[in-house]
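Asker: Here is my input, please return the structure:
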Amino acid sequence: MSLTTRLTSANQADEVEDFLADSLGVVFPDDVMTLHGDASNALRYTSPHLPKPLHIQLADPDSEDDRRLFGHYLWNSSLMLAEFVEAGALDVQLLRPLGCGGEDSRLATAAPGADRLGEKAFDVRGLDTIELGAGTALPSIMAALLGAKSVVVTDYPAPPIMEVLHKNVAHNTQPVFSPSGAASDSILVDGHAWGQLDTPFARARRRGFDRVFVCDCLWMPWQHANLRASIDWFMKDGPTSRAWIVAGFHTGRQNMSGFFNERALAGSGLEVERIWERDCDGAERAWATERKDDSLRKRWMVVAVLRRKARQPVASGSET
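Answerer: Below you'll find the predicted structure:
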């Protein structure tokens, strides 16, 4: 089942062109919509595991600079991570198993000593989570409804984007949307520009989160260093903290693959625990920084789990 089947228009009367746009994946199986909605077309997200559909509004940025951030759409990467969080917290199996566990574990490139992963690896119950570049914050909304201890949602502090983000989080994290009838009682929405760490918000939350969510934030290579810095800043110290990265290839592999440069990650105290690719129908394959034929790249996303890089022990007798 396609990743986008949970989405429908929230408008009472759908326009013909909206119906045709939603049908592209059926008419042209090799084509998919990578982004969804706009300011005049809110979205309804219906999960079989939630008691009510979520209602997702989209922002209408004022300036061209804010529009270039593309935070005013719902992206497939957010849909994917939201389903992972749901599967992990509710202990349900995805229709197509994750390649990071089970018989398909060979597909996932894993760091030495990495534990086997599966849907349960994305369980957020009892954890403190933060999302960077949240857009519509769907993964964070799921975390708030499914047992996370605390949820912090951030995006670039452009007023139109932040206004709609506040509305989406406030509306969709009410207990009536939760399978348990309860939602996290600690939910915060605030502005954060990656790499800007000398702010009251950032200073108060350094090393404060068990899980860092990052969805479709890798398409700007000039922001990779800032994004790594923010992940490092907010992720808790210790062996169990993780950052979950999901990103599409719609702007090309070259633009986004450099984020995973081993030396650059190590400079921020991070390393890749596991990385693989998954498409919107759940098919999986190994991660590759280059592919000769990437004509179907809009169907695919990279999924990565980052962890703290273990500090190398100081050699005996060396100077400190």
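Asker: From here on, just use CA atoms for contacts and neighbour counts.
Answerer: Will do.
Asker: which stretches of the stretch 51-200 of the chain form strands?
Answerer: Assigned by DSSP state E, counting those that start in this stretch, the stretch 51-200 of the chain shows strands spanning 54-56, 74-75, 109-110, 128-132, 150-155, 187-191.
Asker: These: which one's closest to Leu270?
Answerer: Of all these, strand 109-110 sits nearest to Leu270, with 14.0 Å by C-alpha to C-alpha.
Asker: which residues are contacting the closest one?
Answerer: Val272, Glu273, Arg274, Ile275, Trp276, Ala286, Trp287 (C-alpha atoms under 8 Å, 6 or more residues apart in numbering).
Asker: So which other helices or strands are in contact with whatever helix or strand the third one lives in?
Answerer: Remark: Arg274 resides in strand 270-279, with elements defined by DSSP states H and E. Under the contact definition 3 or more C-alpha pairs under 8 Å, 6 or more residues apart in numbering; DSSP states H and E, strand 270-279 sits against strand 109-110, helix 262-267, strand 284-286, strand 300-308.
Asker: Quick check: which of the ones you listed is buried the most?
Answerer: Per residue and on average, the most neighbours among the helices and strands packed on strand 270-279 fall to strand 300-308, with a mean of 23 (mean count of other C-alpha atoms under 10 Å).
Asker: any idea how far Glu262 lies from Arg274?
Answerer: Here Glu262 is placed at a distance of 13 Å from Arg274 (C-alpha to C-alpha, to the nearest Å).
Asker: residue nearest the centroid of this structure?
Answerer: Cys215 (3.1 Å; C-alpha atoms, centre = their mean).
Asker: Could you find the closest non-adjacent residue to that residue?
Answerer: Val246 (5.0 Å; C-alpha to C-alpha, 6 or more residues apart in numbering).
Asker: helix/strand/coil for the one you found?
Answerer: strand (DSSP: H, G, I helix; E, B strand; the rest coil).
Asker: burial of it, as a residue count?
Answerer: Neighbour count of Val246, defined by other C-alpha atoms under 10 Å: 25.
Asker: Report the contact partners of it.
Answerer: Ser77, Ser78, Met80, Leu81, Val214, Cys215, Asp216, Met301, Val302, Val303, Ala304.
Asker: Let's see this one next, to set against the first:
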Amino acid sequence: MSDTESVLGNGDELFREPDDFYKPEDPPSFDTYERKPELVRASEPSEITLRLVGKSPLWGHLLWNASKVTANYLDMHGSRLLANKTVLELGAGAGLPSFIAAIHDAKRVVITDYPEADLIANIDYNVDQYARESHVERTERERFRVAGYIWGNDTEQLCKFLPEGSDGYDLIILSDVVFNHSEHSKLLATCWNCLSRRNNDSKVFVVFTPHRARLFHRDLQFFEDAIQLGFKVEKLFEEKWSPMFEEEEETKDIRSMVYGYFLSF
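Answerer: Below is the predicted model:
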């Protein structure tokens, strides 16, 4: 044996990575939203199964309480808010509310999130899966558009998805996005520019949970900013759910709440 071999040992051993050196990415997971039985019409799905990205710094790996509450409310008021309407969801994650919009015959459903490849590919996957399970795949798939979009950017790319003759979206969905306080002005600007003026009943539907109890006032500032911009603000409901995260017990009641608002012109 040479001196070199005695020092370096077997070459395979030298260059083999430790067992814990590489940590593979978390695989996607799945979650199922069950619709309230009394709201399910004949031939409609009673549940929607969604794929979630394995892990995301943008929180797309969770199906949030606010998303489920948004879906519940839209399911209950679908004929008024969704039928034959144009719908835009911002910061959609898995896109649950958008699929409720499709079930209630929205004529165009545009699902957006931050232009991160895995997030957008995951939304596309969910749309394809929904279309296949509808048994009218081509018709259903054509109703949807999926796009990456950064709040506050030029809204022309969003408005190009509108059917001919539309001046804006009839309903814009914001489900659990107001926690991002630094982006409030950009988010509101996008809503202001995309909401239909021609439809006197067009609305921005905002649903959120104060996940950081000490910053609840910053969440609510979104609505003060909306009023300053020129929106009318209407509080719709507050519901109590189990908190998404186990944190300090003294803030549990605040973090368990889900609030719903409409913004309109």
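Asker: And the TM-score between these chains?
Answerer: TM-score for the superposed chains, counting by TM-score structural alignment, normalised by the length of the second structure: 0.74, backed by 218 aligned residues with a C-alpha RMSD of 2.5 Å.
Asker: if we can go back for a sec, the residue nearest to the centre of the first structure maps to what in the second structure?
Answerer: When the second structure is aligned by TM-score structural alignment, Cys215 of the first structure is paired with Ser175.
Asker: same check, this time on Arg68 of the first structure
Answerer: Aligned counterpart of Arg68 of the first structure in the second structure: Pro57 (TM-score structural alignment).
Asker: Quick one: neighbours of that match, just the number.
Answerer: Considering only other C-alpha under 10 Å, Pro57 of the second structure is surrounded by 6 other residues.
Asker: For Leu90 of the second structure, see how far away it is.
Answerer: To Leu90 of the second structure, Pro57 of the second structure is 17 Å away according to C-alpha to C-alpha.
Asker: And Tyr149 of the second structure, by the same measure?
Answerer: On the measure of C-alpha to C-alpha, Tyr149 of the second structure and Leu90 of the second structure end up 8 Å apart.
Asker: One more: Arg143 of the second structure?
Answerer: As judged by C-alpha to C-alpha, Arg143 of the second structure and Leu90 of the second structure stand 17 Å apart.
Asker: before we move on, what about Val206 of the second structure?
Answerer: Per C-alpha to C-alpha, Val206 of the second structure is found 10 Å from Leu90 of the second structure.
Asker: buried set for the longest helix along the second structure?
Answerer: Using DSSP state H to define each element, the second structure has its longest helix at helix 117-133. Neighbour counts using 16 or more other C-alpha atoms under 10 Å place 119-131 of helix 117-133 of the second structure among the buried residues.
Asker: Dump those into CSV; add distance to Leu162 of the second structure as well.
Answerer: Supplementary listing: the buried residues of helix 117-133 of the second structure in CSV, determined by distance: C-alpha to C-alpha, whole Å:
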residue, distance to Leu162 of the second structure
Leu119, 22
Ile120, 19
Ala121, 21
Asn122, 22
Ile123, 19
Asp124, 18
Tyr125, 22
Asn126, 21
Val127, 18
Asp128, 20
Gln129, 23
Tyr130, 21
Ala131, 20
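Asker: more neighbours, Val206 and Leu90 of the second structure?
Answerer: Neighbour comparison, Val206 of the second structure and Leu90: the larger count goes to Leu90, with 25 against 22 (by other C-alpha under 10 Å).
Asker: And the more buried one, what's its match in the first structure?
Answerer: Superposed on the first structure with TM-score structural alignment, Leu90 of the second structure falls opposite Leu132.
Asker: my read: that match touches Val214, true?
Answerer: Yes. Here Leu132 of the first structure reaches Val214: they are 5.5 Å apart, a contact under C-alpha atoms under 8 Å.
Asker: Check the gap between Pro45 of the second structure and Arg138 of the second structure for me.
Answerer: 17 Å.
Asker: For the two, indicate the residue with more neighbours.
Answerer: Neighbours were counted for Pro45 of the second structure and for Arg138 using other C-alpha under 10 Å; Pro45 has more, 15 against 12.
Asker: What residue in the first structure is paired with the more buried one?
Answerer: So, by TM-score structural alignment, Pro45 of the second structure is matched to Pro51.
Asker: Now check Ser241 of the first structure against the second structure: what is it aligned to?
Answerer: By TM-score structural alignment, Ser241 of the first structure lines up with Ser202.
Asker: go on, Gly269 of the first structure?
Answerer: Checking TM-score structural alignment: Gly269 of the first structure goes with Gly230.
Asker: what do you get for Val16 of the first structure?
Answerer: Per TM-score structural alignment, Val16 of the first structure is not aligned with anything.
Asker: residues contacting Asp26 of the second structure?
Answerer: Taking C-alpha under 8 Å, 6+ apart, we find Asp26 of the second structure in contact with Gly54, Lys55.
Asker: Asp118 of the second structure now?
Answerer: Per C-alpha under 8 Å, 6+ apart, neighbours of Asp118 of the second structure: Val53.
Asker: hmm, try it at 10 Å
Answerer: Leu52, Val53, Gly54, Lys55, Ser56, Gly60, Asp124 (C-alpha atoms under 10 Å, 6 or more residues apart in numbering).
Asker: How about Thr139 of the second structure?
Answerer: Ala131.
Asker: can you check the one 4 residues further on too?
Answerer: Neighbouring residues of Arg143 of the second structure by C-alpha under 10 Å, 6+ apart: Thr86, Ala102, Asp105, Ala106, Lys107, Arg108, Val109, Val110, Val127, Ala131.
Asker: Which of those residues are still contacts in the first structure?
Answerer: With both residues aligned by TM-score structural alignment, their matches' C-alpha atoms under 10 Å, the contacts of the contacts of Arg143 of the second structure that the first structure also has are Thr86, Ala102, Ala106, Lys107, Arg108, Val109, Val110.
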